[in-house]
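> Sharing a model that was predicted from the sequence below.
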Amino acid sequence: MPPALKALFAQLAGCIVAATLVRSAPLGAGIWPLVAVQAISAAATGTVLRSARWWLPIHLGFVPLLVLAGRLDADPGWYLAAFGLLLAVYWTSFRTQVPLYPTNRATVAAVADLLPPGRRSRLLDLGSGTGSLLCPLARLRPDCRFRGIEAAPGPWLLSRLRARDQLNLRFERGDFFARSWSDFDVVYAFLSPVPMAKVWAKAREELRTGLLISNSFPVPGEAPERIVQVPDARATVLYIYRFGSTALQTE
């Protein structure tokens, strides 16, 4: 069952449990006992459905926050604006299960060290977000060519603005699985565990020679040729996979 459908089912189950208890047993005065039953039931249903752990606080807080929001007497335009902002930033994350992960400076330096010196590498960033990897990387390696593909309109627009003066960098909006990767010799992915098997299959098909660099999430069932430990606060790990005879930088 898709995660979004699990979430919907859990919330509906919580409402059904709460409505049933209202008819069969006293829950106390006011709306909050009813809200508490709904929230706990929704979280319990999500747990039974094996939803990811981070869904638990969402289920516990969803209806209580709705009730509180209804009592704020705020202009509906604020809610519409908040929805529009979240939609612009996260877009189809509920379907792809790939949130917005910015790449930090230490990781940018580590990726730069993996690009062969004196060679005009062509790097593709899958889900390039706000350009946190490619904008500084394009300045570090002006001899190389970089392209990012991002689906969410908000991060894509911000990345375009950041890169407006960088001639060796281009950002596109769209689905990176729908684009060919055959023009690149390095593919970088900072996604989630969910799409990595599909990323591997496409890379094997389209990268005759090249590198697949995955930030934090290894390809299931495949041993990387090299693992790079990034000296940053979150202990970032880069998993390096090689296709063909492309040379890797050595420490």
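That came in fine, so what should we check first?
> switch to C-alpha atoms for all contacts and neighbour counts from now on
Noted.
> ok, the residue nearest the centre of the chain - contacts?
The residue lying closest to the centre of the chain (CA atoms, centre = their mean) is residue 99, at 2.3 Å. Under the criterion of CA atoms under 8 Å, 6 or more residues apart in numbering, the contact list for residue 99 reads 90, 93, 191-192.
> and it, how far is that from residue 119?
Residue 99 sits at a distance of 32 Å from residue 119 (criterion: CA to CA, to the nearest Å).
> Mark which of the contacts of residue 99 are buried, thanks.
90, 191-192 (16 or more other CA atoms under 10 Å).
> Do a quick rundown of the helices in this structure.
Assigned by DSSP state H, the chain shows helices spanning 3-24, 32-48, 55-70, 76-90, 93-96, 105-114, 134-140, 153-162, 196-206.
> and residue 227, which of these is closest to it?
With CA to CA as the measure, helix 105-114 is the member of the helices of the chain nearest residue 227 (11.3 Å).
> from the middle of its chain, how far away would the closest one be?
With CA atoms, centre = their mean, to the nearest Å as the basis, helix 105-114 stands 20 Å off its chain's centre.
> Against that first model, consider the following:
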Amino acid sequence: MRGDYLILAGVLLFVIVTTYYVVITGISPMPSSRTSRRKINEILNLAGVCAVVDLGAGWGDLAFSIAKAMPESETMAYELSPFPWAVMKVRNGLFGPRNVTVRRADFRKVSLAGTDAVVCYLYSELLEKLRHKLEAELKPGTLVVSNVFDIPGWTPEAVHKLYDSQCPQVYVYRVPDRTAAAVAAGVGLAG
């Protein structure tokens, strides 16, 4: 009987903590589909990137897929929610690949400097807020690949339509030159 209560308490704890982090982050961990992972790997391979960051990596499916498809690259996977992060950390420890680093952190508070490419599966409202961080911290021309959702305020370099109900498109962007972006927006830059 006591074991039943422990199981119930564990399930309840999981639900409460998961709900708490959904409220904080505004999104629940959602795995990328196999179709979208293949397309993202293809995009990254063609670009020849060496340092990839997965923002809000969830359970790690996309980060591990990238690392396996690109064994010479380094993939950094950020996840704030403790349960998906723990699963990802255990998966990485037991099954590799070794070119993935898993960090429990709020990606909005870490530096993205030196990154060759950013991948994410985040909703548009969060991407709109994240856009300013990407513009401030990444070099112009840095590759940004968004699974499913567009980045408001940016024009995609390409939109890959997928025959996949879970992940119907992948957006490909390059971080714009801040000077050109400011001029296009009619905003002067203080110097």
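Everything's here; your move. As the structure is a computational prediction, the values presented were derived from the model and not from experiment.
> Got a TM-score for the two of them?
Here the superposed chains carry a TM-score of 0.80, computed using TM-score structural alignment, normalised by the length of the second structure; 171 aligned residues with a CA RMSD of 2.2 Å.
> re earlier: please identify the deepest-packed of the helices of the first structure.
By mean neighbour count, with neighbours taken as mean count of other CA atoms under 10 Å, helix 32-48 ranks first of the helices of the first structure at a mean of 21.
> That helix aligns to what range in the second structure?
Across the second structure, nothing matches helix 32-48 of the first structure (TM-score structural alignment).
> How about residues contacting that helix?
The contact list for helix 32-48 of the first structure (CA under 8 Å, 6+ apart) reads 6-7, 10-15, 17-18, 22, 27, 53, 55-57, 59-64.
> now do 6 Å
With contacts defined as CA atoms under 6 Å, 6 or more residues apart in numbering, helix 32-48 of the first structure is touched by 10-11, 14-15, 18, 27, 56, 59-60.
> so what corresponds to residue 51 of the second structure in the first structure?
Taking TM-score structural alignment, the alignment pairs residue 51 of the second structure with residue 122 from the first structure.
> residues touching its match, list them.
Residue 122 of the first structure neighbours (CA under 6 Å, 6+ apart): 145-146, 184-185.
> Would you tell me which one of those residues comes nearest to residue 131 of the first structure?
residue 146 (10.7 Å).
> can you pull the contacts of the closest one?
122-123, 169.
> List the ones among those that fall in strands.
Among the contacts of residue 146 of the first structure, the members found in strands (DSSP state E) are 122-123, 169.
> Aligned counterpart of residue 136 of the first structure in the second structure, please.
Under the alignment (TM-score structural alignment), residue 136 of the first structure maps onto residue 65.
> Quick check: closest non-adjacent residue to that match.
Residue nearest to residue 65 of the second structure in three dimensions, not counting chain neighbours: residue 37, with 6.8 Å by CA to CA, 6 or more residues apart in numbering.
> separation between the one you found and residue 135 of the second structure?
Applying CA to CA to residue 37 of the second structure and residue 135 of the second structure gives a distance of 25 Å.
> again with residue 95 of the second structure
Applying CA to CA to residue 95 of the second structure and residue 135 of the second structure gives a distance of 35 Å.
> Check residue 58 of the second structure too.
24 Å.
> now residue 108 of the second structure
As defined by CA to CA, residue 108 of the second structure lies at a distance of 13 Å from residue 135 of the second structure.
> same deal with residue 78 of the second structure?
Residue 78 of the second structure is 19 Å from residue 135 of the second structure, by CA to CA.
> for residue 39 of the second structure, same thing?
Counting by CA to CA, the separation of residue 39 of the second structure from residue 135 of the second structure is 24 Å.
> thinking again about what came up before, alignment lookup: the residue nearest to the centre of the first structure to the second structure.
Checking TM-score structural alignment: residue 99 of the first structure goes with residue 28.
> same thing with residue 227 of the first structure?
Under the alignment (TM-score structural alignment), residue 227 of the first structure maps onto residue 159.
> ok, the closest residue to that match other than its chain neighbours to residue 151 of the second structure distance?
Nearest-residue entry for residue 159 of the second structure: residue 171, 4.6 Å, with adjacent residues in sequence omitted and distances by CA to CA, 6+ apart. Separation of residue 171 of the second structure from residue 151 of the second structure (CA to CA) stands at 8 Å.
> now residue 125 of the second structure
8 Å.
> Please apply the same query to residue 4 of the second structure.
Distance from residue 4 of the second structure to residue 151 of the second structure, by CA to CA: 46 Å.
> ditto for residue 31 of the second structure
The gap separating residue 31 of the second structure from residue 151 of the second structure is 19 Å, by CA to CA.
> go on, residue 93 of the second structure?
Distance from residue 93 of the second structure to residue 151 of the second structure, by CA to CA: 33 Å.
> quick one: which of the two has more around it?
Using other CA atoms under 10 Å as the criterion, residue 93 of the second structure and residue 151 rank with residue 151 on top: 23 against 13.
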